[in-house]
Every structure is written in C-alpha cells, then in structure tokens.
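Novice: Just the structure for this:
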Amino acid sequence: MCYSAQIEADYKKFVREFGAVVDLEVFTQLWLRDNNKTRRPKTPRALDLSFLRPGDSSVAAIAAEIREWDNEEVAQLETKLTKQSERLATAEQKLATKPTKTAANEQRIAGNKIEQIKRRIADLKRANLEARDSRMFPGYYCPVLVSEGGKLVVKPMRYQCRPAGKPATYDERYPGTYNARRDNLEGFWKGEFGHTHGLLLVDTFYENVEGEDGKNRVVQFTPRNGELMLVACLWSHWTDPKGKEPDLLSFAAITDEPEPEVAAAGHDRTIINIKPEHLDAWLNPDPGNLQALYDVFDDKRHPFYEHKIAA
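Specialist: The predicted structure follows:
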C-alpha cells in the first residue's frame, strides 16, 4: 500500500500542465469555518501556501479562511507551549532536589513536546516552501484532477475513500480504503471503477517495510528519471442521507503488483503510474468497456524506482 506520498500540491501546477480549471467553490468549502466544522481539515502545508501567495484576488476568500485557521492553531499551540514549559520547570525542580525516574521521564516528555510545538508554530508562520510541506498521509485533503463535462477540473479530496451510500462509520470500519487493489476493482470498488476516475500528481512515495530485524522501517521510492508520476485514482462524492454532515469528496490510489525493484526492497504493491497519452481514456471512462481501462494499466510507465530509508 502507498501509505504516504510527496505530491504536487500547488493547484496552479494543474492549471499550467493540463489547462485545468480550479473548483474554487469546493476549495472554499474545504476551509470554510462554519457551525458544522470544529476541526481544521488536514492538508499538506504546500496546498495551504499555494493559496496564501499574494497577488491572486480570485482566491482571497480561501486565503482569509486559511489565515484564520493558522491564527487559531498558533494561539492553541502557544497555550500548550506554556503548559509544557511549566511541566518542564516542575520536573527540573524535582530533579534538582531529589532525582527520580518519574521526574526524569517528565523532563524528557515535556522537552520533546516543547520542540514539537515550536516546530509546528514555526511552520505555520513561515511563507517559504520546504519539500516536506508536500507530504500527504491518509486523511489529508489533496488536489485531484478529474473530468467534468469534457473539462479538466481540480478538486480537493480526502485521501481515504468513503464510497457513496456507505455510512460515515465506514471510515473506522475500513481504514485502509486509501488504496484500491487492481484485482478488486470490479468487486469492492465496482461503484467507482469505470465511473469516477481521478489523477494524483506524485513526486515520490513511501511504504512501510519490515526489515531483517523484524522492525518496521519507512522506505522512500522515487523514479530515477525524476518524472512526475500520474497516479490513477478512484473517487466518490458522499452525501449524508440525513443531511447532518457536509458532503465529502474522497479518493483512493490504485495499486498493482509490485515493480521488480519495489519487490526487491521488500514491498508487495506499487501505485499505478499511467502514461500521459492515456489521460483522456482514464479520466473519461466507458463503464461498458472496462477492458480498455485494464489496457491503460498494462501500458503503464515503468520508471526504475530508486529507494532509500526515509529520514
């Protein structure tokens, strides 16, 4: 499974590369602070920053919402920082008078939390982009390219698909629905396969691999030729039949048998990286001709995926 990836999170990249239009209404709804939203949506920081660049009045409303979330989160973090600083001071005072394992453990935990909080605050305040800002995980909202009425459109979607018609509890019952196996597309994913297809732009992806010592390690896979991966996805538009929860756009990346070098590195699946010439066929599927979609998979790109242990 592809549990994480470093993606192209700048919506303008989709506009430049594919001539796509951005669904600003859906992006606005993603960050909109209303009575039904109490928690900030998880997004790669690079996506936030792409809307915070000055000079684009068309996204001013979105930028304002993101800044409000930033300000609120910084305030909450500063409160936590004060509490952890007090916790650290108490632990250090105890260690100075009567050293104990409990006090030493409190000192360590408080110190680690303080560093984590400071890093997050710094991330929320900086404007420059770093590579790690483009990292996404299950539950994150990412820009996905779809086709609507013959036009390419960019929409924000959650990386964990909740199929239409399923209850909201589906997320907890089936937490692995951020990936869709090729050999189960006409089974579990029959409602999406041949109907709602998308594309995710990926630079590099990460997998959990068990090492020789039996411990988990995170391995990073990157195309040797440096080309951007066009990852085939399925997506769904979920609506609450009771009308209590907001609509949800969500997607899953399709995985296939592993490329030889990925298998050699210890992982058993690889996301499907389609060729640019198959873009139209993939995004505008014919549900009556599923074989044509499998043909797209069979003619996928095979860049050599170099790997290394992720930091």
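Novice: For the rest of this, base every contact and every neighbour count on C-alpha atoms.
Specialist: Noted.
Novice: quick one: the strands in the stretch 151-300 of the chain?
Specialist: Applying DSSP state E, counting those that start in this stretch to the stretch 151-300 of the chain gives strands spanning 151-159, 179-181, 197-210, 216-223, 229-238, 248-256, 270-271.
Novice: Give me the residues contacting the first one.
Specialist: What that stands for is strand 151-159. With contacts defined as C-alpha atoms under 8 Å, 6 or more residues apart in numbering, strand 151-159 is touched by 11, 14, 18-23, 26-27, 30, 137-147, 178, 248-252.
Novice: quick one: that strand to strand 229-238, angle?
Specialist: Using axes from the mean of the first three to the mean of the last three C-alpha atoms, to 10 degrees, one finds that strand 151-159 and strand 229-238 are set 80 degrees apart in direction.
Novice: Could you point out the longest helix of the chain?
Specialist: For the chain, the helix with the greatest residue count under DSSP state H is helix 60-97.
Novice: One more sequence to fold, the one below, so I can look at both together:
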Amino acid sequence: MCYSAQIQADYRRYVKMFGAQMDIREFARLFWERAEGSKAKIPKAMEDAFLEPQTDDERQIKTFIDRYNAEQATKIEQELFKQRTRLADAERTLQTKTTQAATESKRIATDKIDAALRRLADFGRTEQEPRDSRIFPGYYAPVLVVEDGQYVVKPMRYQCRIAGKPANYDVKYPGTYNARRDSLEKFWKPCFGYTHGLLLVDVFYENVMRAKCENTLFETHDGPQAPGENVVLEFRPNNGQLLMVACLWSKWMAPGQPDLLSFAAITDEPPAEVEAAGHDRCIVPIKRENVDAWLNPQASDLAALDAILEDRDRPYYEHRLAA
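Specialist: Modelled structure (predicted):
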C-alpha cells in the first residue's frame, strides 16, 4: 500500500505538462468548505499555488485560504498560551519537588509549544519544504482526469468513497486509498473502465516491518536506527523521474451532504528492490504515451486497460529511512 507520497501539489504543473484546465469551481468549493469547517486536509503546497492570484476566481480562493489560516492561527495562539501556562506550573512544582507528574507535564508542554511555534511559522513561510507537498490518506491532491474530451485538474481526497456507498464506507474500508490491481474487476468494478485519473508523484513512503528490511537497509545506511517493529522507508526513482501514477476516482453524492471527489492509487506486486526492502505492494506509474488511453477508458475493453498497467514505467527505486 502507498502509505504516503510526496506529490506535485501545484495544479500548474499539470497545466504545463498536459495543457490541462483547472476545475476552478471544485478548487473554490474545497477551500470554501474548509473555511466553513469541513476539516478537509490540504497540503501547504496546494494552498501556495494561490499565493499570487491572477484572476478574480483565484483571488476568491486566496480569501478562503487566508480566512482559514487566520482562524487556525488564533486557535494555535490560544493553545500556545495554555501550554506555556502548563509549563510554568510544572517548572514551579519542580523547583520544590521532583515528581513524575510534573516532569511529564513539562515534557508534554514543551513538545506542544514547539509544535505550535512551527505551525505558526508555517503560515508566514513562502519557501517550499518537502513536507509541504506530502499527502497521507484523507489528504487532498490535484488529480488529472478527462472531462468532455479535455484534460482537467480536480482536487480529490486520497481515500476513495465509491458513488452510491454509505458515508460510513470510509470507516468500514479504511484502506480504500489504494486499489489493488487484482481487485479492479471486483471491488473496484464501478470505477475501473469508467473513471480513471493520474497523480504526479516524486517520492512514496511505506511502513515496513523492521525485521524485513534489516538486511537491505541497515547494512547500507550509517547511523543509529530507531527502535520498534516498524520503520518508514522513502522510495525514490534513481533516475529522478516523475511518476505518473494510475488512479481510479469517484464522485460521491448524497442528499443534504456536500459532494465528495475522491481517488485511490492503483497498486500491484512490487519490483524486486521494493520487495527486498520489505514491502509487498507498489504504486503503478504508467508511461507517458499511455496517459491518453488510460484517461479515456473503454469499459468494453478492460484487457487493454490492464495491458497499460502491465506495460508500466519500471524505474529502479532507491530507498532510505524517511526523515
């Protein structure tokens, strides 16, 4: 499964590469709903595409982003005051008597203060950092689709809720951010051959059992390793190429609830180097010459679509412990 990925979060990359149009209404709806309290998770790099708006629609989106960030900053400042008070109380207690409770309270308050200060700094930061474009299940990302014969970029949630399913589908099937290739004509039948997408990925991350990756990772990387049964590995194509990852998507609608655009990245058996590192699945990057056929699927010829997945890009993936 693709636990996490560092993506091309700026929709303008899709516009430049494919001549795509941005679905401005969907982007505006996403940022408006979040400003209204939807709790949508949006990577910072996706917001930063609107730092210098060029049109009235983009300026409206920036207004939604600024409104949300201002509200979040206020909440963080309130939390910061609370934790600084907690820290001061713990330090006063420790001046007279060392207790486990006060020591633990000081540690927790210090950690929360540091986290709050980092989040506040992020609001004013304009220089990009790798974490700004990293997504996890439940986060939004720009996805390329075809609509009325035109390449279009739409914001979608990375966990697919298939149309017609109940809202609690996300809880019942929490792993639906990935679509197994061997289940495309079964579980994913409503989407495979009908609604295909493409996600641009630079790096992907996987949770791997420590025991499985010890022989390949710990012998080739210096430095102490974190304890525990699982580690997170970063996988990166050694030629630096951008991965055009095959996806399925769906538009979910229900009375009285906001529409939801969501997607899943297709996964398959891993290449040898990923398997040797301890993971049993891998995302499927398709070739550039197959993009148009993938995004214009024919449900009457699923074999041709499966052939695109088989005839995938096969870079060599280098791996290391994630930072």
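Novice: returning to that earlier point: among the contacts of strand 151-159 of structure 1, which ones are in helices?
Specialist: Using DSSP H, the subset of these located in helices is 11, 14, 18, 26-27, 30.
Novice: Give me the buried subset of these.
Specialist: If you count burial by 16 or more other C-alpha atoms under 10 Å, the buried members of these come out as 11, 14, 27, 30.
Novice: Wait, the second one touches Asp23, no?
Specialist: Just to be clear, that refers to Phe14 of structure 1. No - taking contact to mean C-alpha atoms under 8 Å, the distance of 11.7 Å between Phe14 of structure 1 and Asp23 leaves them out of contact.
Novice: Compute the number of surrounding residues for Leu295 of structure 2.
Specialist: Other residues lying near Leu295 of structure 2 total 24 when counted by other C-alpha atoms under 10 Å.
Novice: residue in structure 1 matching it?
Specialist: Matched across to structure 1, Leu295 of structure 2 falls on Leu283, judged by TM-score structural alignment.
Novice: Next, the contact list for that match, please.
Specialist: Applying C-alpha under 8 Å, 6+ apart, the residues contacting Leu283 of structure 1 are 146-147, 196-199.
Novice: With Thr267 of structure 2 instead?
Specialist: Under the criterion of C-alpha under 8 Å, 6+ apart, the contact list for Thr267 of structure 2 reads 1-2, 178-181, 281-284.
Novice: Quick check: it vs Met253 of structure 2, distance?
Specialist: According to C-alpha to C-alpha, to the nearest Å, Thr267 of structure 2 and Met253 of structure 2 sit 26 Å apart.
Novice: Leaving out the residues flanking it, which one is nearest to His307 of structure 1?
Specialist: Of all residues beyond its chain neighbours, the one nearest His307 of structure 1 is Phe221 (4.5 Å), with distances taken as C-alpha to C-alpha, 6 or more residues apart in numbering.
Novice: ok, back up a step: is it possible to export the strands of the stretch 151-300 of structure 1 to JSON lines including distance to Ser58 of structure 1?
Specialist: As requested, the strands of the stretch 151-300 of structure 1 are exported to JSON lines (distance: least, C-alpha to C-alpha, whole Å):
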{"stretch": "strand 151-159", "distance to Ser58 of structure 1": "15"}
{"stretch": "strand 179-181", "distance to Ser58 of structure 1": "33"}
{"stretch": "strand 197-210", "distance to Ser58 of structure 1": "23"}
{"stretch": "strand 216-223", "distance to Ser58 of structure 1": "35"}
{"stretch": "strand 229-238", "distance to Ser58 of structure 1": "25"}
{"stretch": "strand 248-256", "distance to Ser58 of structure 1": "22"}
{"stretch": "strand 270-271", "distance to Ser58 of structure 1": "34"}
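Novice: Tell me which of those strands sits nearest to Asp298 of structure 1.
Specialist: With distances scored as C-alpha to C-alpha, the stretch of these nearest to Asp298 of structure 1 is strand 248-256 (10.0 Å).
Novice: Val15 of structure 1 contacts Glu8, correct?
Specialist: No - the pair Val15 of structure 1 and Glu8 does not pass the contact test of C-alpha under 8 Å, sitting 12.0 Å apart.
Novice: Compare these two (neighbour count), which wins?
Specialist: Between Val15 of structure 1 and Glu8, counted using other C-alpha under 10 Å, the more crowded position is Glu8 (24 against 15).
Novice: gap between the more buried one and Ala131 of structure 1?
Specialist: In this view, Glu8 of structure 1 and Ala131 of structure 1 are 10 Å apart by C-alpha to C-alpha.
Novice: closest to Lys300 of structure 1 among the contacts of Leu283 of structure 1?
Specialist: Closest approach to Lys300 of structure 1 among the contacts of Leu283 of structure 1 (C-alpha to C-alpha): Leu199, at 13.5 Å.
Novice: what number of residues lie near that closest one?
Specialist: Using other C-alpha under 10 Å: Leu199 of structure 1 sits among 26 other residues.
Novice: I'd guessed it sits against Ser147; true?
Specialist: No - under the criterion of C-alpha under 8 Å, Leu199 of structure 1 is not in contact with Ser147, lying 9.7 Å apart.
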